[in-house]
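>>> Predicted structure and sequence below. I'll ask about it afterward.
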Amino acid sequence: MLADRLTRLRAQYGSALVTTGTRLIDLPFRYGMHLLIALQLTLDEVGAFYIVFGTITFVSGLGRLGIDKALTREMARALAHGDTASARASMIRAFLLVGLFSTGIAAIMAAIAWPLAVHVLHKPAMVPLFLIGAAIVVPQNITTVCAGALAGLHRVTLSQVVYTWLWPAAFCAMAVVFEMSDAHALTAVAASMVVSTLIGGGLLIASLPARRDDVVHAYTRPAPLVATGLSLFSLEIVQLLISAAPTFVLGIVAPTAEAGLYSIAWRVVLVIYMFVGGVASMVSPRFARLYALGDKAGLAQESAKAVGYALALAILPIALVTIESGRILGLFGPSFVGATLTLRILLIGQLAATLSTTTPELLGMTGYARSLVRVNTVALVILLAGLAILAPPFGAHGAAAAVTLTMVFSAIAVTIVARRRLGFVPLGALYASMRGRPAYHAAESATPSASEVQDIPSTEEARAELSRMS
């Protein structure tokens, strides 16, 4: 009896626990990095570092345009048909495209470093920092493509290593050995990205399957990586701006120290998102398969299980951080205790995001990606307007309020869309399952219209993938 129950629990939650464990490895390295920065730099230097780091994170996204995610899908599709030649060709094309775009973005960043620091931020001392930041773009994006290719090869664990904690681990090693300033910290980031590129490239080469040119393949013409990447990147850009825009705007309208306070508060909040995001990435392909198979009841049950698991992971950390905000910020240094209110404001937005966990992925994987794009477009307007109105008078608190308003709107909007289009939302499905009621009811529009559909898998592809996963 006990053995059977353990077997069922393993089948239901085994993969989730592995994903959570992988995310836990990220914790000491990524947050060790932020802790070392806070402890070794002054508050003004912390602010300057995160202004540049956030800006580079955003512009790096413009250098890859979602091509890494498009490559993951394209390689997985090619390998499902045994077409290693097409998978390799797509990989080479992705590296060339991202290398070209990233080099252009890096050159533009280097060219605008002086006017950006002097005329926009009114901080001439930051010119060298932006020049160093420009050197981060190319290795960061090449590393990301390595991770995307590894995911396409179904080397998920290696992909997560390269995506998440490899370069922060290298940074921590450098930060312990060398003296840090804002310029030194950015240089260490650039060097860490180079190290990550070399290791990620080595892992990718070792993981590549042998060519099979003697096999006749049924694989169709590969999809254009740029067009596919752009459709996927449109869903990512709001998250990039939520991470980057507040510190940049604070750099313009407030003292650099305000950007430092906000940045550390935001990094504490991201501890919670790290687990929630892991659950969302884990269930996305399951949503796509279940929807393609027409299993709406299974889709509702899967989403209920996922949001329940996310809540179990997130509620206790949210409560702990809310109660002990000042003490947790004090770990980064006494000067950061002033961000306590900022952190608590951000936690409201994170709670809203947690309650709507997996709903954006549910819409994206079931053919309603265009509805999701519209929600994200409005969210982007709210974010930028909120920062423009609230950041100048209230500093870090105002920036946190703008981000929280954006996250609350997004949570409400995707919930309404999911309810109208699919007939359920994950949180409602969880509540129904706990009450012993059916989690799924017929939606107003059970099938997406032609204007809504954005490249969902066919039933045959879904069944083949389901067999392979089994």
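In hand now; what should we look at?
>>> going forward, measure contacts between C-alpha atoms and count neighbours the same way
Fine.
>>> biggest helix in this structure by residues?
helix 369-422 (DSSP state H).
>>> Which neighbouring elements make contact with that helix?
For helix 369-422, the packing partners by 3 or more C-alpha pairs under 8 Å, 6 or more residues apart in numbering; DSSP states H and E come out as helix 237-253, helix 256-292, helix 340-355, helix 359-365.
>>> For G423, find the nearest of those helices.
Closest approach to G423 among the helices and strands packed on helix 369-422 (C-alpha to C-alpha): helix 359-365, 11.8 Å.
>>> Pull the residues that contact the closest one.
Residues from elsewhere that reach helix 359-365, judged by C-alpha atoms under 8 Å, 6 or more residues apart in numbering: 280-281, 284-285, 287-288, 291, 303, 369, 371-372, 414-415, 418, 425-426, 456.
>>> okay, now the one to match up with it:
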Amino acid sequence: MLATALLLGLTTTAQTTAAFYSLACLITMLISLTWWLRKPGIHWGGVEQFPSATLWQSCLPLWWVAVMGLGVQWAGQLVPAAYVPPEDLAILAVAQRTAMLTSFVLMAVNLVVAPKFAALYKQGKNEQLENIALKATKLMVFFALPIVGFIKIFPERLMWLFGEQYKSGANLLRILALGQFVNVMTGSVGYLLSMSGHERALRNVVFVSGPMAIILALVLTPLYGVTGAAVATAISLASQNLLAVGMVKRRLGFNTLAVWRRTG
């Protein structure tokens, strides 16, 4: 629906684009809810009560993970707003969004493997858990490499799609894509920790990366402008995932970076 509105030229302003986006989300939600409720076996009655203490025990650390994750993602844009012209900030924002194409495959694979992580860990099948985690990482790296290669070789062409003035953000795109590729290369480490009952370990990781993103942005942006902000974001994102790799190794006993290992 949103794509159709864009192609037909109905989204002439940011306000109308936002309105079409919100309408598309609402309709998607209603269709999905109707589809789900019509499936056999779905009913509201007879639902077993879930202990709120157990729910809170997992939710509180993951709340901090979400908050610090936003810090890593947006500190590189919010902090530079006080130091750089709006047009430079716009180029940085576009570069960051475009670089996230690198980790698109990560989001798709995580939707599939996350429940499998939980089931295998609950069943004590640690070897199968390691195998599926490494297979998922190999798959993500395989599909992400061509995207990263294209971004590294043709960043000007990608940024040109948003306008001639955006071509100056080619180096920003390269820097941010590198950070996103580290995110892909480390695998589904966040889900491995959260789906295996190690929410607090994941929280401890983001307690390092979140403040790091803000501090680096505050230090590097006044010195190097939007380039410093891009470097701050890339370093923070890469550090968060590499720390999570170490935490997975410590808690679950295997290294998701060891993609060269043969899996069953």
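Okay, I see it. Keep in mind that what you see is a predicted model, and the values were worked out from it rather than measured.
>>> Quick one: map S284 of the first structure onto the second structure.
By TM-score structural alignment, S284 of the first structure lines up with A114 in the second structure.
>>> what about the nearest residue to that match once chain neighbours are set aside, how many residues close to it?
Take A114 of the second structure and drop its neighbours on the chain: the residue closest to it by C-alpha to C-alpha, 6 or more residues apart in numbering is Y191, 6.0 Å away. Look at Y191 of the second structure: counted by other C-alpha atoms under 10 Å, it has 20 neighbours.
>>> Give me the distance between the aligned residue in the first structure for Y191 of the second structure and D44 of the first structure.
The equivalent of Y191 of the second structure in the first structure is E361 (alignment by TM-score structural alignment). E361 of the first structure sits 38 Å away from D44 of the first structure, going by C-alpha to C-alpha, to the nearest Å.
>>> And T144 of the first structure, by the same measure?
Here the criterion is C-alpha to C-alpha. By it, T144 of the first structure lies 30 Å from D44 of the first structure.
>>> more crowded one of these two?
T144 (27 against 16).
>>> which stretch of helix or strand covers that one?
Using DSSP states H and E, T144 of the first structure sits in helix 137-152.
>>> elements contacting whichever helix or strand comes after that helix?
Following helix 137-152 of the first structure in sequence order, the next helix or strand is helix 156-160 (DSSP H and E). Secondary-structure packing of helix 156-160 of the first structure (3+ C-alpha pairs under 8 Å, 6+ apart): helix 137-152.
>>> against the second structure, where does the helix it packs on fall?
Helix 137-152 of the first structure lines up with nothing in the second structure when matched by TM-score structural alignment.
>>> now what about that helix, what contacts it?
For helix 137-152 of the first structure, contacts defined as C-alpha under 8 Å, 6+ apart pick out 56, 59-61, 63-64, 67-69, 71-76, 91, 94-95, 98-99, 102-103, 105-106, 156, 158-160, 162-163, 190, 193-194, 196-197, 200-201, 204, 207.
>>> Filter those residues down to the ones in helices?
The helices in this structure, assigned by DSSP H, contain 56, 59-61, 63-64, 67-69, 71-76, 91, 94-95, 98-99, 102-103, 105-106, 156, 158-160, 190, 193-194, 196-197, 200-201, 204, 207 from these.
>>> returning to what we had before: would you write out the ChimeraX command that picks the buried residues out of the contacts of helix 359-365 of the first structure?
To isolate the buried ones among the contacts of helix 359-365 of the first structure in ChimeraX, judged by 16 or more other C-alpha atoms under 10 Å, type:
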select :280,284,285,287,288,291,303,369,371,372,414,415,418,425,426,456
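>>> about what we covered before: now do the residue nearest to A114 of the second structure against F142 of the second structure, distance only.
Remark: distance between Y191 of the second structure and F142 of the second structure (C-alpha to C-alpha) = 20 Å.
>>> Report the contact partners of the aligned residue in the first structure for G163 of the second structure.
In the first structure, the residue paired with G163 of the second structure is G333, using TM-score structural alignment. Contact partners of G333 of the first structure, counting by C-alpha under 8 Å, 6+ apart, are 38-39.
>>> separation between G333 of the first structure and L35 of the first structure?
Taking C-alpha to C-alpha, one finds G333 of the first structure at 9 Å from L35 of the first structure.
>>> ditto for W167 of the first structure
As for W167 of the first structure, its distance to L35 of the first structure is 15 Å (criterion: C-alpha to C-alpha).
>>> For these two, work out which one has more neighbours and name it.
Taking other C-alpha under 10 Å, W167 of the first structure and L35 do not tie; W167 has more neighbours (28 against 18).
>>> And that one, how far from G201 of the first structure?
Remark: distance between W167 of the first structure and G201 of the first structure (C-alpha to C-alpha) = 13 Å.
>>> Common neighbours of the two, please.
With contacts taken as C-alpha under 8 Å, 6+ apart, W167 of the first structure and G201 have no neighbour in common.
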